[in-house]
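Participant: Sequence below, structure please.
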Amino acid sequence: MLEIGTLTGGPLPGAGQRPYFEGMGKLSYERHCAEIINQTDLLVSALDGADLGVQVPSCPDWTVNQLLRHVGHAHRWTDEMIREKLPEVDFSRSMSLDVTAYAGETAAELGPWLSEGAASLASALQAVEPDEMIATLGGHPGPRLWSRRMMQETVIHRWDAVNALGVPFELDPAVAADNVAEWTRFALPFAFLRRPAETAALVGPGNTVHLHATDFDCELVIDLTGPMPAVREGHEKAAVAVRGPVVELVLTVYRRRPVEGLEVFGDHDRLDRLLASVRF
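Facilitator: Below you'll find the model as predicted:
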């Protein structure tokens, strides 16, 4: 999970503008809530008979059962903030990064715990207005932001778990497109706020990156010519473009798979530097 509790700097770009979270990806608030449950169910279904003590290659500090505790605690933390209608995010309540003590747990123990947490979170989100100013982050309404963030958190960590267990991974292209959009509108600006010295090297005249899904309507241009990244939809010539199936684009931007195997046009090093800087 992005360590957003350590952020410094100003508000997330577009604060107070509802289209910031709805305009790209096009999944509704209701779909985000439903997918928190759906993605958790898919995760739980992959655990039957598995050894949850194996290490997770993409999260090497954790075993699978620790990864699952991370996901479940993230759900419960968000649930608590929404139900209590906290005015702002309270990072001190999160237990999602302190999971190293968990060991020897089974799917029979963790599966129901994960499902219960996901269902409770979805219920809490559905009981409030999407744009209610509770659990806000970067000036954005918490219900809308966290419904999407927790859905995508579950998607990516589902991949982490099934990859560690050798189980096939499938993802609805519409969910994948929403995930790519969220990465550009959430992880990307936060990287610039968290790592200004590192990301400053990405900024300059003509610095643009085009993400192009070949199997779904998802094309995004990342404009790095100003002090903070700007993102727009559409097909444009850019300094570097990467093309591939939308699910593979998700795994690439989250650094779960290498760029190799996708089509890259232009400055390959620019793309590598961007992905290295925007990391979870």
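Participant: going forward, measure contacts and count neighbours with C-alpha atoms only.
Facilitator: Noted.
Participant: Pull up the distance across stretch 128-138, start to finish.
Facilitator: Terminal residues of stretch 128-138 lie 19 Å apart, using CA to CA, to the nearest Å.
Participant: mind listing what's buried in that stretch?
Facilitator: 130-138 (16 or more other CA atoms under 10 Å).
Participant: Stretch 42-58 now?
Facilitator: 42-44, 46-47, 51-53, 55-56, 58.
Participant: Against which helices or strands is whichever helix in the chain runs longest packed?
Facilitator: Counting residues, the longest helix found in the chain (DSSP state H) is helix 142-165. With contacts taken as 3 or more CA pairs under 8 Å, 6 or more residues apart in numbering; DSSP states H and E, helix 142-165 sits against helix 29-45, strand 55-56, helix 64-84, helix 107-126, helix 173-182.
Participant: want to put them side by side, so please do this one too:
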Amino acid sequence: MESSRFLDCLEADFARLRAVVPGDLSAAVPSCPGWTVADLTRHVGRVYLHKTLAMREGAEPDVWPPKELADEEPLALLDKAYAGLRQEFAARRPEDPAGTWYTPDQTVGFWIRRMAQETVIHRIDAELGTGQPVAPIPDDLAVDGIDELLKVFVAFGVAEWGDYFTDILDGSPGRTYVVRTDGAAWRVRTGPGLFAVEDGAGDDAADVTVSGPPAAVLRRLWNRESAGEPSEVTVEGAPEAVEELQRCLVTATQ
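Facilitator: So this is what the prediction gives:
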């Protein structure tokens, strides 16, 4: 996806998030245990401010969040932070340098993509928390979100911060997973200290196959499905293998 497309998606999902959250700031967010909608709103605002500083200062702030942000009213913080983020994006080119936690990509473009994906997931959280219908997710954004989750979060996380995954992967017998959706597929190999992702389903049988429409697969992998509603995602494989993948996803995104 082009950066301009990510920015369009960011704008649309922020507008939906901003429309939903005032409905019930005290409501619990089921996909973020322990959070209310107010907590979620404040979190998104803090994230936007953090990434704005990462671009402005060339490195992510070490101490975060500042104490003064704790007293900010959630909606005011969200609005101010989003305006600052968009101003920072407008003042820079996607290829300009920026401090990021993802070593292979130290550019503004990384944060454009990341904030688009961050926002679509958290607007789903807001919808689930306020009891609103979950708005559609464009196929291209959902496919990119699956790709980012598998490669940028999990594969890079295992390679860079392997200790966090030791309890999950050290006892792995070595498994293969295929994640498949409309127009895209990924093949994952796991083992002790290993989470490798390749594009395409490959020809060999997999221990686990996850398949469904793009938005449904994205929500399943991010654990953002609606409780009580039938899933559009099909998961085939042994429960212990499915659990290994799910634990890797949860650990990488905490």
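Participant: quick one on the thing from earlier: measure the mean distance from the longest helix of the first structure to the second structure post-superposition.
Facilitator: Its matched residues in the second structure lie on average 1.3 Å from helix 142-165 of the first structure after superposition (mean CA distance after the TM-score superposition for the first structure).
Participant: next one: that helix to chain centre, how far?
Facilitator: 6 Å (CA atoms, centre = their mean, to the nearest Å).
Participant: tell me the angle of it relative to helix 29-45?
Facilitator: 20 degrees (axes from the mean of the first three to the mean of the last three CA atoms, to 10 degrees).
Participant: count of residues packed around residue 257 of the first structure?
Facilitator: Residue 257 of the first structure is flanked by 14 other residues according to other CA atoms under 10 Å.
Participant: isn't there a strand covering it?
Facilitator: No: according to DSSP: H, G, I helix; E, B strand; the rest coil, residue 257 of the first structure belongs to no strand; its state is coil.
Participant: For it, give me its contacts.
Facilitator: 248, 251 (CA atoms under 8 Å, 6 or more residues apart in numbering).
Participant: Against the centre of the first structure, work out the most remote residue.
Facilitator: residue 205 (28.4 Å; CA atoms, centre = their mean).
Participant: ok so, going back, can the helices and strands packed on helix 142-165 of the first structure go into a markdown table with extra columns for distance to residue 101 of the first structure?
Facilitator: Below are these laid out as a markdown table (distance: least, CA to CA, whole Å):
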| stretch | distance to residue 101 of the first structure |
| --- | --- |
| helix 29-45 | 21 |
| strand 55-56 | 14 |
| helix 64-84 | 8 |
| helix 107-126 | 15 |
| helix 173-182 | 30 |
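Participant: Compare those and give me the one nearest residue 160 of the first structure.
Facilitator: Minimum separation from residue 160 of the first structure across those (CA to CA) falls at strand 55-56, 6.6 Å.
Participant: Can you name every helix or strand that the closest one contacts?
Facilitator: strand 59-63, helix 64-84, helix 142-165.
Participant: Reformat the ones you listed as a markdown table; add distance to residue 191 of the first structure.
Facilitator: Formatted as a markdown table, those follow (distance: least, CA to CA, whole Å):
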| stretch | distance to residue 191 of the first structure |
| --- | --- |
| strand 59-63 | 19 |
| helix 64-84 | 20 |
| helix 142-165 | 16 |
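Participant: Now do the same for residue 63 of the first structure: its match in the second structure.
Facilitator: For residue 63 of the first structure, the aligned residue in the second structure is residue 36 (criterion: TM-score structural alignment).
Participant: Report the contact partners of the nearest residue to that match once chain neighbours are set aside.
Facilitator: Counting by CA to CA, 6 or more residues apart in numbering, residue 36 of the second structure lies nearest to residue 28, which is 4.3 Å off, once chain neighbours are set aside. Applying CA under 8 Å, 6+ apart to residue 28 of the second structure gives the contacts 34-37, 129.
Participant: Contact partners for residue 181 of the second structure?
Facilitator: Taking CA under 8 Å, 6+ apart, we find residue 181 of the second structure in contact with 143, 211-214, 217.
Participant: change it to 6 Å
Facilitator: Counting by CA atoms under 6 Å, 6 or more residues apart in numbering, residue 181 of the second structure touches 211-214.
Participant: Buried residues, stretch 198-216 of the second structure. List them.
Facilitator: Of all the residues in stretch 198-216 of the second structure, those buried under the rule 16+ other CA under 10 Å are 201, 206-216.
Participant: between the helices and strands packed on helix 142-165 of the first structure, which one is nearest to residue 151 of the first structure?
Facilitator: Across these, closest to residue 151 of the first structure is helix 29-45 (CA to CA), at 4.7 Å.
Participant: which part of the second structure lines up with the closest one?
Facilitator: Residues 3-19 of the second structure are matched to helix 29-45 of the first structure when aligned by TM-score structural alignment.
Participant: Against the first structure, what's the mean shift for that stretch, could you check?
Facilitator: So stretch 3-19 of the second structure averages 1.7 Å relative to the first structure (mean CA distance after the TM-score superposition for the first structure).
Participant: buried ones in that stretch?
Facilitator: Those would be 3, 6-7, 9-11, 13-14, 16-18, for stretch 3-19 of the second structure by 16+ other CA under 10 Å.
Participant: what residues does that stretch touch?
Facilitator: Contacts for stretch 3-19 of the second structure (CA under 6 Å, 6+ apart): 113, 116, 120, 123.
Participant: The nearest residue to residue 59 of the first structure once chain neighbours are set aside: how many residues sit nearby?
Facilitator: Once flanking residues are discounted, residue 59 of the first structure sits nearest to residue 160: 7.4 Å by CA to CA, 6+ apart. A total of 21 residues lie near residue 160 of the first structure under the criterion other CA under 10 Å.
Participant: What lines up with residue 160 of the first structure in the second structure?
Facilitator: Using TM-score structural alignment, residue 160 of the first structure sits opposite residue 125 in the second structure.
Participant: Aligned against the second structure, show me the partner of residue 219 of the first structure.
Facilitator: By TM-score structural alignment, residue 219 of the first structure lines up with residue 185.
Participant: Name all residues that make contact with that match.
Facilitator: Per CA under 6 Å, 6+ apart, neighbours of residue 185 of the second structure: 179, 200-201.
Participant: Please give the element, helix or strand, for it.
Facilitator: Using DSSP states H and E, residue 185 of the second structure sits in strand 184-191.
Participant: Name the next helix or strand downstream of that strand, please.
Facilitator: Heading C-terminal from strand 184-191 of the second structure (DSSP H and E), you reach strand 194-199.
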